[in-house]
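1. Below is the sequence, then the predicted model.
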Amino acid sequence: MYTSPKVIKGSSHIDQRGTLSFNNDFNTSEVKRVYFIENLDVQFIRGWQGHQIEQRWFSAVQGSFKIRVITIDNWETPSKNLESSVFILNSSSLDTLHIPKGYITSIQALEEKSKLMALSDYSIGEVNDEYRFDINYFK
């Protein structure tokens, strides 16, 4: 089966010069692409989208986000009763949520003007591996 999603803990240091946020445990050697997500508002939920082959990493760089994660049992017609795990990312630390292959996500900003950094281990067009389901498909 797949490995489980996990949060790679970041931290920050504050002194008279300002704040330094860091995540020394996040190994970026597999990352090929970086992009940012800014939802329209806090009511909008971006999802469900996932990948059988690709993996993603997410870090809140401004504000905070709720990310729901579901492992898929059948990519063509998944059960509608699959349970989700919930992760909260906040820009006050540089925590990074790793989503391995085999999962779908929904993403909701919890504060106005929130910005989420997303990283992928495949370049655009390198694989055809995008699965989308209506936001109301799952519980």
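-> Now that the structure is in, tell me what you want to look at. Treat the numbers as computed from the prediction; the structure is a model and nothing was measured.

2. CA atoms for contacts and neighbours, from now on please.
-> OK.

3. Can you tell me, leaving aside adjacent residues, what's nearest to E30?
-> D121 (5.4 Å; Cα to Cα, 6 or more residues apart in numbering).

4. another one to put next to it:
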Amino acid sequence: MNTPDILEGGKYFDDRGSLLFNNNFDASEVKRIYFIENKDLSFIRGWTGHQIEQRWFSAVHGSFTIRLAKLDSLNNLDKNVEIVEFELNSLQFNVLHAPRGFATTIQATQNDSKLMVMADYLLGEIKDEYRFEINYFEKLK
């Protein structure tokens, strides 16, 4: 899939408690998992992009706003790049898929939030990280 999308999870309750699940997420491509905790609510982590790697994000505590911008070509970035925004929170086990060819920013929207990030390449397996100034895509418009 070439567009970012949310794989919706669910929650089950019974007399034993609750169970969060996501039966729509296929984790077979995941090779690496790590967690992000931003230093405060005003900090925006990013823009970090990948032409080859893809990422999946899920809030395990608190909530986050994640913005994505398409990287059509690093040599010829589109001046009218569309930025799409997603909200993730730990009350749902939703997973955001960021396909290859996108840059992201990550901002916590609740204190002490923790974001799980999954990638389809091991650390150092390929060289595919592109960083941009935080207002880079806003400058293009």
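-> Arrived safely. Please read these numbers as outputs of a predicted model, since none were measured by experiment.

5. where does the TM-score land?
-> Overlay of the two chains. TM-score (TM-score structural alignment, normalised by the length of structure 1): 0.94; 138 aligned residues with a Cα RMSD of 1.3 Å.

6. Give me the aligned partner of the residue nearest to E30 of structure 1 over in structure 2.
-> Counting by TM-score structural alignment, D121 of structure 1 corresponds to D120 in structure 2.

7. quick one on the thing from earlier: now the residue nearest to E30 of structure 1: how far from I8 of structure 1?
-> Look at D121 of structure 1 and I8 of structure 1: by Cα to Cα, to the nearest Å, they are 17 Å apart.

8. Same question for K32 of structure 1.
-> For K32 of structure 1, the distance to I8 of structure 1 - Cα to Cα - is 19 Å.

9. more crowded one of these two?
-> More neighbours surround I8 than the other of K32 of structure 1 and I8, with 17 against 12 (other Cα atoms under 10 Å).

10. coming back round to it: how many other residues sit next to the residue nearest to E30 of structure 1?
-> D121 of structure 1 has 18 neighbours, counted by other Cα under 10 Å.

11. which residues does it contact?
-> E30, V31, K32, R33, E54, Q55, R56 (Cα atoms under 8 Å, 6 or more residues apart in numbering).

12. Now for the first one, how many residues are close by?
-> E30 of structure 1 is flanked by 11 other residues according to other Cα under 10 Å.
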